[in-house]
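**Q** no letters, just coordinates:
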């Protein structure tokens, strides 16, 4: 399959132009307004860092909950072109979730409410509500171990 079989080139060009404008806009209100025009479901109070990018092929598959923070240069992908396969999937970011700078979220992933993803992580699996994940690929951070190490006087 070639990409033009998946989405009309003119639609992708319009989406791309809107996303580029949103990526460089310092105004969160304008950013959210622009992204809603191409089908991104943007909740109230969402903060997009500069250079953050929702999928340009399938922006209508992106949902970002109220008061979520999408860090600088984060990417939300709803499609993958693989060797033998073309795959799409919704990306859902929960209320008050936070994605660190440079995070990449792959198709079909849900980041739960109040979850946090560390900078430069690659998220290939769902992140449950309230959890903190980090790494490539992203995995849960053992908060109990970190708390024990911080309280150990040795």
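**A** That came through, no problem. Quick caveat: nothing in here was measured; it's all calculated off a predicted structure. Numbering: from 1, shown residues only.
**Q** only C-alpha atoms for contact and neighbour calcs from this point on.
**A** Noted.
**Q** so residue 134 sits against residue 140, correct?
**A** Yes. The pair residue 134 and residue 140 passes the contact test of CA atoms under 8 Å, sitting 6.5 Å apart.
**Q** who has more neighbours out of the two?
**A** residue 134 (19 against 14; other CA atoms under 10 Å).
**Q** now the more buried one: which helix or strand?
**A** strand 132-135 (DSSP states H and E).
**Q** also this one, for the comparison:
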């Protein structure tokens, strides 16, 4: 799906981020492995103990500039945060400082990309105050006995078509 040039562009941006971090912290960081098989609505994910970053190939192909300018640094900031501070809040002050001080980027915790091409089937559920659209994962958990409450009215979510 991704070309060699696409994968290289992501890796080169990753290397640029590591060089910035090494200059800032005056220490070396091990380079991660990259996979291009992130699924779902996430643009990418950092697997801390494995020193691995996954990128979503569909979202990348539709948003190359955003990935190169923001997503790569976002995920690398997670790895650097882990290597410097261990287990801390994923988007906590340590991660935010790396984003703003080292990479000079806003510390946005979520992306604003169009996810219509990667959004799975949604299932309508309702509570006492509104209708909700749940993912297949939550829908299947409800079918197995898990219950979810509306954050607003605190009533249980039930299938809208029952």
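**A** Received it, and whenever you're ready, just let me know what you need. As the structure is a computational prediction, the values presented were derived from the model and not from experiment.
**Q** TM-score of the superposed pair?
**A** Once superposed, chain against chain, the TM-score is 0.27 (TM-score structural alignment, normalised by the length of the first structure); 70 aligned residues with a CA RMSD of 5.0 Å.
**Q** checking residue 14 of the first structure next. Helix, strand or coil?
**A** Following DSSP: H, G, I helix; E, B strand; the rest coil, we place residue 14 of the first structure in the helix state.
**Q** list the contacts of it.
**A** Going by CA atoms under 8 Å, 6 or more residues apart in numbering, residue 14 of the first structure touches no other residue.
**Q** just to revisit the earlier point, elements contacting the strand holding residue 134 of the first structure?
**A** Packing contacts for strand 132-135 of the first structure, counted by 3 or more CA pairs under 8 Å, 6 or more residues apart in numbering; DSSP states H and E, involve strand 116-117, strand 138-140.
**Q** between the ones you listed, which gets nearest to residue 80 of the first structure?
**A** strand 138-140 (18.1 Å; CA to CA).
**Q** tell me who's in contact with the spatially closest residue to residue 135 of the second structure that is not a sequence neighbour.
**A** Nearest non-adjacent residue to residue 135 of the second structure, counting by CA to CA, 6 or more residues apart in numbering: residue 122, 4.9 Å away. Contact analysis of residue 122 of the second structure by CA under 8 Å, 6+ apart lists 133-136.
**Q** which of those has the most neighbours?
**A** For these, neighbours tallied by other CA under 10 Å; top is residue 134, 18 neighbours.
**Q** pretty sure it sits against residue 141.
**A** No. Between residue 134 of the second structure and residue 141 there is no contact under CA under 8 Å: 10.6 Å.
**Q** for the second structure, longest helix please?
**A** The longest helix of the second structure (DSSP state H) is helix 4-25.
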